[in-house]
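> below: sequence and its predicted model.
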Amino acid sequence: MQKLLLYFCVFLLLFSCVSVKSYNEEIAVNHSARSLKKDVNVAYKKLQKLHPRLYQYIPKPTLDYKFDSLKNTIVTPLTSKQFYEKLAPVVSEVRQGHITVSPPLKRFTSKERKALNKNKFEFYALDFEYLNDSLWIVDTRGLDSTIVGSKAVKINGEDIYKLFKKYKKLFSSDGYNNTFQNRIIASRFSGFYYKDKGFVDSLSITLKKEDSLFTKMFRRIPKDSVKGKKKEIDSLAKKPKKLTDQEKRDLKLKQKEKKNRDYIYGFEKDRNRYTRNLDFIGKDSSVAFMKIRSFGNGNYKNFYKESFAKIDSLKTKYLILDLRDNTGGRLDEIDKLYSYLTDKEYQLIERAEVLTRQPFLTSMLSKNSSSFVKIGAVLLSPFVAIHNLFKSGKNEGKTYYSFSSANIKKPNPLYFKGEMYVLINGASFSASSILSTNLHANKRAIFVGEETGGAYNGTVAGLFKFIELPNSKVVMNIGLAQIETPYEMDPDGYGIKPDVEILPTIEDRIHKIDPELDWVLEDIEVKKNN
């Protein structure tokens, strides 16, 4: 039995190595024009079959023409990456921000991944921001801090502006605003560069700071670098203190409390920060500042329960909700948060328009779903199917699915009764925009910052279908449900616009000034004095 198990493991290892090698060879070769045109047809048919608002921002004849024109341009063999660079700009014309197209990337064997995991790429520690129509380094996360405030001019000899312009064609926001693309490319620049250039061991960036032009190299270095080893040696040199039984119990309790806090606040290990934060500004606790970086990880129910109980007990008069750079997340979380921000019965979203009465099964059986999810979907398919049918229906020829957030709900007894401000920018997207639309439509808050990247009139998201095109292996992720609030804005295709527009500058970042927050605090002071 042990030998059989050993043979099986060896077989899996060999099969994995062979499959990785064959996949890498497949995506590197030139695919025939005929096979790529078939992929174009598959991509468009999948969009038509799955996306409920495909023609919201572009007429069908226009989109038909663009896909036909794309096929006419494919006359010679292309690699998968070359094909991706032709397909993505056409798909982006749909102007639905949750549709993503990605090139197939080189895969690594388990042995190669293990070796790579021993290193860290310095380039990934850089935080970029698009300010003053340029790309700037605003943080280095432990690297050379002297380059903070430097403008990126070139990367490996290529003009940054040209790369930025190229990447903007590969995806879109919801609708017609331009704020989303600038913010997202900047915040995820290393990811865009990796998709474009593939794996690299090092790269150089030409930077400009004041009148000085210079070049910095960024390499893959061991995680246990000299600096790390020195700390380890220093720590080993000190004899660890022997703890008493009581100290051990206290330490264990402290670790448990930290683990619980990390879960509630959503600890982001790679950034050493929390997803959710609550602070009070000023000595009298009259101003609460709630920063929500995403509606994703952690136990959000406990966070909002604890936070608003504290706000209520301190009789806080002003709440600043910071949704800048919050690209979205769970509907259930914004539903829970909104229940603390309104004093009326509410319906967060309408029933979602879909093109299938089995959206959950469709999503679960995606190409990228784990084997566990796929097996579960098959085994539970009768129950999931019945559930989906119960939650969906038809009206005037359209199919709808009812998420729980479409139910009418009452405000939480601890709802905030004071004045609100909401900070937004171009990276406030998806669930952030759904929440902001509700707050804006009900005149619940003063909005400060920049137009959101997500559209006022909703977005196609909620559930997703992952598609791998058969020949090129280019991948697409398609939203399945139109998520919109009971409120609309005319004209369609724009985000929530701030009542007070404030755009930060690189000077603000260098001097650690937050102009949006400063304006709010000044406005609050005026109100207090009056």
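Great, that's in hand. Residues are numbered from 1 along each chain as shown.
> CA only for contacts and neighbour counts going forward, please
Will do.
> not counting sequence-adjacent ones, nearest residue to Arg324?
Ile424 (4.6 Å; C-alpha to C-alpha, 6 or more residues apart in numbering).
> ok, the one you found - contacts?
Counting by C-alpha atoms under 8 Å, 6 or more residues apart in numbering, Ile424 touches 322-325, 447-452, 498.
> mind listing the strands for the stretch 351-500 of the chain?
With strands called from DSSP state E, counting those that start in this stretch, the stretch 351-500 of the chain shows them at 352-354, 392-395, 398-401, 419-424, 446-449, 459-468, 475-483, 500-501.
> and the buried ones among the contacts of Ile424, selectable in ChimeraX?
Listed next is the ChimeraX selection for buried residues among those, using 16 or more other C-alpha atoms under 10 Å:
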select :322,323,324,325,447,448,449,450,451,452,498
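> and which of the contacts of Ile424 is nearest to Leu14?
Proximity to Leu14 was ranked across the contacts of Ile424 by C-alpha to C-alpha; first place goes to Asp325, at 43.3 Å.
> how close does the residue minimising distance to the centre of the chain get to Gly97?
Computing the C-alpha centroid of the chain and ranking residues by C-alpha atoms, centre = their mean puts Thr327 first, at 4.9 Å. In this view, Thr327 and Gly97 are 11 Å apart by C-alpha to C-alpha, to the nearest Å.
> cool, Ile386 as well?
Using C-alpha to C-alpha, we find Ile386 at a distance of 31 Å from Gly97.
> higher neighbour count, those two?
Legend: neighbour count by other C-alpha atoms under 10 Å for Ile386 and Gly97, higher for Gly97 (24 against 12).
> would you confirm that that one contacts Ser172?
Yes: with contacts counted by C-alpha atoms under 8 Å, Gly97 reaches Ser172, the gap being 5.2 Å.
> separation between the residue nearest to Arg324 and Asn178?
Applying C-alpha to C-alpha, the value for Ile424 to Asn178 is 14 Å.
> Ala385 too?
Look at Ala385 and Asn178: by C-alpha to C-alpha, they are 40 Å apart.
> what do you get for Leu341?
Between Leu341 and Asn178 the computed distance is 29 Å (C-alpha to C-alpha).
> of the two, which one has the most company?
Neighbours per residue (other C-alpha under 10 Å) separate Leu341 from Asn178, with Leu341 holding more: 21 against 18.
> A further structure is provided below for comparison with the first:
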Amino acid sequence: MVPAIPLLPLTLFTLQPVAADTPLRYPAAAVIRLIDTLSGKLDESHPGYYRYRSKSRVQQYTDSLKATITADSLTTLEIYRKVKPFVSAIGCLHTGLQLPPAYVSQLNSQPNLLPLQLLFDDRQATVTTNYSADSSLLPGAVITAINGKSIRDLLAVLLPAIPADGYNLTMKYKTLYHQFPSWYRSMIGPAGTFTLTLSDGRTVIIPAARFEELARPGFLEEPSPRETLSFTLKGKTAILTIRSFAASDVKRTGQHFRKYIDRVFLQLQQQGIRQLIVDLRGNTGGTDGNAVYFTRHFFGQPFRYWDRIEVTPTIAGQIKGFTRLFYRKPALREGTYRWKKSPVTREFDYYTLQQPARSVYNGKTYILTDGFCMSSCADVAAILSFHRKAVFIGEETGGGYQGNTSGMMPVVELPPVSLLLTVPLQQYYNAVDTTLHRGHGTPPDYAVPLTANAVINGIDQPMELALRLAGAM
């Protein structure tokens, strides 16, 4: 969820480039101040800071974290490894903490990444793609330890550091599938070689690779599909794929979201198509207007999409003077400051009653989801699931069923290390039952987790199940 006009920036510090191989160490007192600064910024500006943990629990965590700063000084990576799980523990996938870009660039210039793509469960990792020169590591090889650390011990470090809404795990495991080498490097440490222990008793040693040697769309880089939207017919079953709701992604592929969706649903109506499969897997969200527009095609009556949007008192207090030309003053209601419609952008309008589309679909709908269904995509899934507009197949969505914290997301630099903290300023509440799936995403009606066998053999199990249920196989 990204607004049209990103105002309300938090205080920014001057960026200082930091080389990855610098011997710089930072005094313990400076690290403790960094933690206090970080916690203070989140407390004053992040409306979801206490969404899943009480203020007292957050304070206990903050105090215990500072108590672990026992060394006289810490390096950039040591500080990052201390603070990253603290930020991720908020339970907000939009709250980010990144290493300085110059530092990452320096890391990327060196061979320090594991040249394998791995699919994880809670005990082991399976090779799905081997980018190393060692031909003995065939797809399907099972790794039980890396550089002397068991997969279970590695996951105990990595999973708490990966941000996700609430207590969700599907997004964390999906992240590891697509980005494990980078996460290993930042949270465990760069390595020049990797000693792999395999389930068959073998030990394999492979050299590390550089980022540019490994990175490709979908692995270490964002996927880059040729089409954001696609539509096909398989007999009397339609398949609509939406890779993103982001206007920028749709524009990049030369498509127009609303016109495309209108044509699809008009065709469904005119041809009497009664079975529709919507593939939302890998859709990380984007423009709320597009997400809402799509959702309207399943409702014959007006409906609620968001219940409300909240901001902190500090952010509410910043809506004054010139800023009020773009945003209306949040209203204090039932103890919280609630966002109101903007006179300029419509990005925050969808807490009001939504009207049905012109071409409403009344047939059977199957929606495919996975852990990378985030943000506005997760909102769509929640609303359609709550109103029983579709059957869901695949994995729990990575974004929260109850909503998320996103909207405007300024970046704060944390001195003295120049770690970059992304702070979302709007807390969204979906118009769903508040007792359902708290801290989790929309669950599937038919759970079909991704398996190594399916990846290696090119089997799309969720789609196959949807086609069988629709009578198209």
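That came through, no problem. Given the structure is predicted, the values throughout are model-derived calculations rather than measurements.
> ok so, going back, give the equivalent position in structure 2 for the residue nearest to Arg324 of structure 1.
Aligned counterpart of Ile424 of structure 1 in structure 2: Thr369 (TM-score structural alignment).
> and its match, how far from Ala382 of structure 2?
For Thr369 of structure 2, the distance to Ala382 of structure 2 equals 11 Å [C-alpha to C-alpha].
> before we move on, back to that, show me what the residue nearest to the centre of structure 1 aligns to in structure 2.
Taking TM-score structural alignment, Thr327 of structure 1 has Thr284 as its aligned residue in structure 2.
> who touches that match in this structure?
Going by C-alpha under 8 Å, 6+ apart, Thr284 of structure 2 touches 243-245, 372-377.
> give me that answer again for 6 Å
Contacts for Thr284 of structure 2 (C-alpha atoms under 6 Å, 6 or more residues apart in numbering) come out as 372-374.
> do Gly439 of structure 2 as well
Per C-alpha under 6 Å, 6+ apart, neighbours of Gly439 of structure 2: 166-167.
> how about whichever residue in structure 1 pairs up with it: what's its closest non-neighbour residue?
Aligning on TM-score structural alignment places Gly439 of structure 2 opposite Gly493 in structure 1. Distance criterion C-alpha to C-alpha, 6+ apart; nearest residue to Gly493 of structure 1, sequence neighbours excluded, is Gly175 at 3.9 Å.
> Three-state assignment for that neighbour, please.
Under DSSP: H, G, I helix; E, B strand; the rest coil, Gly175 of structure 1 falls in the coil class.
> what does it align to in structure 2?
Matched across to structure 2, Gly175 of structure 1 falls on Gly166, judged by TM-score structural alignment.
> check Pro61 of structure 1 too.
Match for Pro61 of structure 1 (TM-score structural alignment): Ser56.
> distance of that match from Arg33 of structure 2?
Separation of Ser56 of structure 2 from Arg33 of structure 2 (C-alpha to C-alpha): 20 Å.
> between the two, who's got more neighbours?
Higher neighbour count among Ser56 of structure 2 and Arg33: Arg33, with 15 against 10, using other C-alpha under 10 Å.
> what residues are up against the counterpart of the more buried one in structure 1?
Aligning on TM-score structural alignment places Arg33 of structure 2 opposite Lys38 in structure 1. With contact set as C-alpha under 6 Å, 6+ apart, Lys38 of structure 1 has no partners.
> if we go to 10 Å?
Residues near Lys38 of structure 1 by C-alpha atoms under 10 Å, 6 or more residues apart in numbering: 71, 469-472.
> repeat for Gly329 of structure 1
Neighbouring residues of Gly329 of structure 1 by C-alpha under 10 Å, 6+ apart: 293-297, 429-432, 461-462.
> now it. Nearest residue, chain neighbours left out?
Phe295 (4.3 Å).
> residue in structure 2 matching the one you found?
That one, Phe295 of structure 1, aligns with Phe245 by TM-score structural alignment.
> could you check how far its match is from Leu138 of structure 2?
Noted for Phe245 of structure 2: a distance of 37 Å to Leu138 of structure 2, by C-alpha to C-alpha.
> show me which of these two is the more surrounded one.
Comparing Phe245 of structure 2 with Leu138 by other C-alpha under 10 Å, the one with more neighbours is Phe245, at 27 against 13.
> correct me, but Ile292 of structure 1 touches Asp279?
No: applying C-alpha atoms under 10 Å, one finds Ile292 of structure 1 not in contact with Asp279, separated by 11.7 Å.
> between those two, which one's more packed in?
Ile292 (22 against 13).
> ok, that one - contacts?
By C-alpha under 10 Å, 6+ apart, Ile292 of structure 1 lies in contact with 265-266, 274-278, 321-326, 328, 432.
> tell me which two of those sit farthest apart.
In terms of C-alpha to C-alpha, these reach their longest pairwise distance at Leu278 and Gly328, which sit 18.5 Å apart.
> of those two, which one has the most company?
When Leu278 of structure 1 and Gly328 are compared for neighbours, Gly328 comes out ahead with 24 against 19, by other C-alpha under 10 Å.
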